[in-house]
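Peer 1: all I have is the shape, not the residue letters:
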């Protein structure tokens, strides 16, 4: 597929013909502005359209209009190019991903001063993250062909400058940094030999990028692979000498939408908005043809056949996503036994039944089936991506379930896998062993629900799971996973407070904080870390529960009660007589509004915004729980 896929964001539906009037309406009607803005942003808009939409959003914010349910996010921008022109595009693109973005920009080419001065505009704004939009020109990489000593010194100086900027931002604002790799210029002096010869610009960039990546991996910052983006669309197209000379634009303005899309994906991943489940149609999506009409021998998935290999590419991508933790499901208008037959009997099928967590093959409409898939997996609809070759089905899901991501596909199946990958729904900012096993965890949970449906005695069912719950304080080995849960859990989350990895590390050392992460095992396997709790000593005899979040996939299994029992035990050991619970409402956490009431707390305060405070004496006793408990031995020592 050509570069237009990326430049035109072709996985998104085309803009509506009335885009301009709808943009104008945003300024006239504030009702549901956030939702209407996001729906409008969720199209393949060009740079001019995104700029127009972004300016409308900025105008609404200045006018005090609510952008709910868009989530506020403050992004600092510093770099060596002109960044102000990019801001409206970033604002509109962020709305596509569910964020009300506010950008704080620095003066042109003042990135070092902004980072190092504690009272700079950037640092005083206390952004959530800072984008270091610095390209190869900002690091003054001096070509020195054939001079290895000078080349090494130039690379070291560039990396030291970058480290100083990142350290200054962390120290003065506490923000995470989004660190870019460098896109090499296409011009060379030695042709193919440029890459091999020490000290050429290409050689310098090639050597500095791996070290940038390594430094990010060893930190809590995030990586924006501008080098990868530029190489995907072509370095000659990415760099525009005319636009740099005229306006100091760091790359061609045609690619501003693509750049903004990648930035917004990272913000989404930071806030837990990356998708977790791929729902597959079958006929003419996973294989060519219609299994009910063409039969097992008639569908196209064979090696050596161009059409068949196109569909195998979809299966290969699906398996690759599953290997990194994405859950796979099926939604197909088909008779169940007929739909399953290729998975069981076709010799060229790469996908097998064991790879699919939920298999919905029936004659119900796909919106109904996708709702059922989300429910069975205990995932929100905004965690799902639906891949279907049929434009009618895609349109139905976009209309009925706008939270579900639905990539646009053209008529050529050879483009399906690339389009799905290019859409970036599964953006990651880190990767752990638990991420790798997530698909198996959700699949095992679906089997648990099947077992539950076969028994009418809930207590017997829970005991049949042979659950073992493990309580441990935060530590170095689980710090990244705990931080990930804190920043992506939205539904079962009493306060939705967010903490960086460095702040989590500080909590581990805080004598006035009690930290807890919870892992659950059962006869189907390891559910991983499914709960995080942070308590703070707010009064000499009181712990206030600052954070209590839990994975929805373990609801109904008495985990909440087990966690409370552990909190009470630890509180008594610390001579704490009262637990105080806090509920701060968001659009996503209505399900836990009465969480503390269900556990026996007494309401002590209720705010006009729906917030509430609760108290419970640590003398409170819970009954027997259907699980065994393990904990670190030191956890009950008096403090």
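Peer 2: That came through fine. Just so you know, these numbers come straight off a predicted model, no measurement behind them.
Peer 1: from here on, just use CA atoms for contacts and neighbour counts.
Peer 2: Fine.
Peer 1: the closest residue to residue 60 other than its chain neighbours and residue 334, how far apart?
Peer 2: Nearest non-adjacent residue to residue 60, counting by C-alpha to C-alpha, 6 or more residues apart in numbering: residue 27, 6.8 Å away. Shown here: residue 27 relative to residue 334, a distance of 46 Å by C-alpha to C-alpha, to the nearest Å.
Peer 1: the two - which one has more neighbours?
Peer 2: Ranked by neighbour count (other C-alpha atoms under 10 Å), residue 27 and residue 334 place residue 334 first, with 19 against 15.
Peer 1: one step back: for the residue nearest to residue 60, helix, strand, or coil?
Peer 2: In the three-state summary, residue 27 is assigned as helix, counting by DSSP: H, G, I helix; E, B strand; the rest coil.
Peer 1: in this structure it contacts residue 62, no?
Peer 2: No. Residue 27 is beyond contact range of residue 62, at 11.4 Å (criterion: C-alpha atoms under 8 Å).
Peer 1: where is the longest helix in this structure?
Peer 2: Criterion DSSP state H: the longest helix present in the chain is helix 148-172.
Peer 1: what helices or strands is that helix leaning on?
Peer 2: Taking 3 or more C-alpha pairs under 8 Å, 6 or more residues apart in numbering; DSSP states H and E as contact, the helices and strands that helix 148-172 lies on are helix 111-116, strand 176-180, helix 201-217.
Peer 1: for it, buried residues please.
Peer 2: Taking 16 or more other C-alpha atoms under 10 Å as the basis for neighbour counts, the residues of helix 148-172 that come out buried are 150-152, 154-155, 158-159, 162, 165-170, 172.
Peer 1: repeat for stretch 8-19
Peer 2: Of the residues in stretch 8-19, those with enough neighbours to count as buried (16+ other C-alpha under 10 Å) are 8, 9, 10, 11, 12, 13, 15, 19.
Peer 1: helices and strands around the helix or strand containing residue 343, which ones?
Peer 2: When elements are defined using DSSP states H and E, residue 343 is found to belong to helix 336-345. Taking 3+ C-alpha pairs under 8 Å, 6+ apart as the contact definition, the neighbouring helices and strands of helix 336-345 are helix 291-298, strand 358-362.
Peer 1: contacts for that helix next, please.
Peer 2: Helix 336-345 is touched from outside by 282, 291, 292, 296, 332, 349, 351, 352, 353, 360, 361, 362, with contacts defined as C-alpha atoms under 8 Å, 6 or more residues apart in numbering.
Peer 1: okay, one more to line up with it:
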């Protein structure tokens, strides 16, 4: 069970699973399985959890049941050159832990090329949203003699990578799926010892070169990696992953012992694709960011910085948190402390983090569960976006019990293990990295300044004029695709339909001349808010040809109340008129999270209309006449590319 060491231990997980099996309702058993998946588990217990959830998952996949609150269905096709049947339960259970209802389809053993290059009706009917290529180093090895030259090795590696790129392209074009490529784990021990890396055709040197080529091609082609090679390197040569006995007996590259972690590695990528990665790291202070209690020990008495092993370990953890902030993770503080005393700690000369790095700072003597709710509200994000790090086991247990949506890693005793624990847990798995990501933390801090300015204003109109806002609208292009897809898959509250799309699916719609795909950015006197809204509108078979269906309209909650909705509608209306359209049709699909936009279309002047022919049930539809509705007023300058 050590492979999932960041999860808490259950007193008796086996007995809890047995109790849950007595529950007659499949949906309730599914919910219980999701909760129990949050504890450490081995291969056997993982299989039992999968059996507990299987009926509920099947109901979701068949459309016989609606996803419960927080469950996101996702279809994953796995095409492998090694045996992976024993890994499917671990993948599904790890998905449940992340509120993913994963449906899996497995190609016949070794038939990954045929599945993608031929007309596979079964795969087409499954309609995968994610295609995983799980290949091993023994599959179609490069036939190179040990004395092969550098150029011969390079040519063979390039040919193999080009073949993979063809398969990736087929997966995208045929299924509009996000492709995930598994890197190659060395199959055999070194032949030359430490000299291996200096011989171009040595087995491990070739595998390393192949993985380098795969990573470079994946970066160019928008393919994600399950980097099993890095996992193997962290534990020595295949330690914990490959078992030679299992390989020769059943062609299992991944041993059953490693299965729970393998499932977690794939599920965290799937969660990232579905927009379910966490985005805020909430930190305790005393004995978490520094050693000691600042209220008792004073600024000079806390342990932090060079010259002391403990102080250096706390400094290393701060630096790791700072790197997370640089890649776009929001930092917050939740501390039982006097606010002024807590903030004074950031004046310590050895602090790697500064007060300006913290987007939400809550220090008082209230319970931490309540304060975490406050932080989520301050940042306009859900509790399921938070990861809470606290050295106190009692506080961790309380938060897990009171706020099961919040991720709370089980930290090691020594702070020197905190960065590795946080990294291993995979809460912040990335599927893209953009300039907007790098500036996200600062944008949340600036939003707090905007709220303060609102409090100082005497009227809302004066406040909005004073913001000096500019909305920049541009068609979704290749540069915007990763961030646009990211927003589509993670925005829940201001999202009229909550449809989830892969990058390939967004690209297809963006390339359609009859559709409108817009990426919208907002800036004001405080700074750039970044990409704050995505709009996808398209013709629909159930509508007249002169009407355009608003398929997706989402917006960041950070910009609510600033008339951005009116400005965005103006941009969309102009784009529709240029395409000869006479009306826009808005769809609202209610979910447990998007109730805040139930009256969105009505407020903007849309009129209720009957559902188009063939429309999915449970939605309301609204019509906006482009010829008779007057322009909406707002205080935003609009620029269009």
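Peer 2: In hand now; what should we look at? Quick caveat, the model's predicted, so the values are computed rather than measured.
Peer 1: tm score of chain vs chain?
Peer 2: Structural agreement between the overlaid chains, expressed as a TM-score with TM-score structural alignment, normalised by the length of structure 1, amounts to 0.94; 626 aligned residues with a C-alpha RMSD of 2.1 Å.
Peer 1: before we move on, the earlier item: which of the contacts of helix 336-345 of structure 1 are buried? Put it as a ChimeraX command.
Peer 2: The buried subset of the contacts of helix 336-345 of structure 1, as determined by 16+ other C-alpha under 10 Å, is captured in ChimeraX by this line:
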select :282,291,296,332,349,351,360,361,362
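Peer 1: quick check: the alignment partner in structure 1 of residue 296 of structure 2 vs residue 285 of structure 1, distance?
Peer 2: In structure 1, the residue equivalent to residue 296 of structure 2 is residue 293, according to TM-score structural alignment. Summarising the geometry, the distance separating residue 293 of structure 1 from residue 285 of structure 1, computed by C-alpha to C-alpha, is 15 Å.
Peer 1: the two: which has the busier surroundings?
Peer 2: Comparing residue 293 of structure 1 with residue 285 by other C-alpha under 10 Å, the one with more neighbours is residue 285, at 22 against 9.
Peer 1: so the more buried one, which of the three states?
Peer 2: Reduced to three states by three-state DSSP, residue 285 of structure 1 is coil.
Peer 1: ok, residue 34 of structure 2 next?
Peer 2: Going by three-state DSSP, the state assigned to residue 34 of structure 2 is helix.
Peer 1: what residue of structure 2 matches up with residue 550 of structure 1?
Peer 2: With TM-score structural alignment as the criterion, residue 550 of structure 1 pairs with residue 555.
Peer 1: burial count for the nearest residue to its match once chain neighbours are set aside?
Peer 2: With C-alpha to C-alpha, 6+ apart as the criterion, residue 555 of structure 2 has its nearest non-adjacent residue at 4.2 Å, and that residue is residue 533. When counting by other C-alpha under 10 Å, one arrives at 26 neighbours for residue 533 of structure 2.
Peer 1: helix or strand: which one has residue 533 of structure 2?
Peer 2: Residue 533 of structure 2 belongs to strand 527-538 when assigned by DSSP H and E.
Peer 1: average gap between that strand and structure 1?
Peer 2: In the superposition with structure 1, the aligned residues lie an average of 1.0 Å away from strand 527-538 of structure 2, counting by mean C-alpha distance after the TM-score superposition for structure 1.
Peer 1: for that strand, packing partners?
Peer 2: helix 440-456, helix 481-490, strand 516-524, strand 547-555.
Peer 1: can you tell me which of those comes nearest to residue 60 of structure 2?
Peer 2: Relative to residue 60 of structure 2, the nearest member of those by C-alpha to C-alpha is helix 481-490, separated by 18.9 Å.
Peer 1: picking that back up, now distance to residue 478 of structure 1 too, for the contacts of helix 336-345 of structure 1, in TSV please.
Peer 2: Formatted as TSV, those follow (distance: C-alpha to C-alpha, whole Å):
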residue	distance to residue 478 of structure 1
282	38
291	46
292	48
296	47
332	39
349	38
351	32
352	33
353	32
360	36
361	39
362	42
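Peer 1: so which of the contacts of helix 336-345 of structure 1 is the closest to residue 556 of structure 1?
Peer 2: Looking across those and measuring by C-alpha to C-alpha, the closest to residue 556 of structure 1 is residue 360, at 23.6 Å.
Peer 1: ok, that closest one touching residue 332?
Peer 2: Yes. Counting by C-alpha under 8 Å, residue 360 of structure 1 sits close enough to residue 332 to count as a contact (6.4 Å).
Peer 1: of the buried residues of helix 148-172 of structure 1, closest to residue 525 of structure 1?
Peer 2: Distance to residue 525 of structure 1, by C-alpha to C-alpha, is smallest for residue 170 among the buried residues of helix 148-172 of structure 1, at 39.3 Å.
Peer 1: mind checking how far the counterpart of residue 156 of structure 1 in structure 2 is from residue 205 of structure 2?
Peer 2: By TM-score structural alignment, residue 156 of structure 1 lines up with residue 158 in structure 2. From residue 158 of structure 2 over to residue 205 of structure 2 the distance is 15 Å, taken as C-alpha to C-alpha.
Peer 1: what does residue 150 of structure 2 give?
Peer 2: In this view, residue 150 of structure 2 and residue 205 of structure 2 are 11 Å apart by C-alpha to C-alpha.
Peer 1: neighbour count winner among the two?
Peer 2: Neighbour tally, residue 150 of structure 2 and residue 205, criterion other C-alpha under 10 Å: the higher count belongs to residue 205, 19 against 11.
Peer 1: could you check which residue of structure 1 pairs with that one?
Peer 2: Under the alignment by TM-score structural alignment, residue 205 of structure 2 pairs with residue 203 in structure 1.
Peer 1: that match: what's it in contact with?
Peer 2: Residues counted as contacts of residue 203 of structure 1 (C-alpha under 8 Å, 6+ apart) are 194, 195, 196, 197.
Peer 1: residue 184 of structure 1 now?
Peer 2: Residues 136, 201, 202, 205, 206, 227, 235 are the ones in contact with residue 184 of structure 1 under the rule C-alpha under 8 Å, 6+ apart.
Peer 1: can you tell me what residue 527 of structure 1 aligns to in structure 2?
Peer 2: Across the two structures, residue 527 of structure 1 finds its equivalent in residue 529 of structure 2, going by TM-score structural alignment.
Peer 1: now the aligned partner of residue 38 of structure 1 in structure 2. Nearest residue, chain neighbours left out?
Peer 2: The pairwise alignment with structure 2 assigns residue 38 of structure 1 to residue 34, based on TM-score structural alignment. Among residues not flanking residue 34 of structure 2 along the chain, residue 96 sits closest, at 4.8 Å (C-alpha to C-alpha, 6+ apart).
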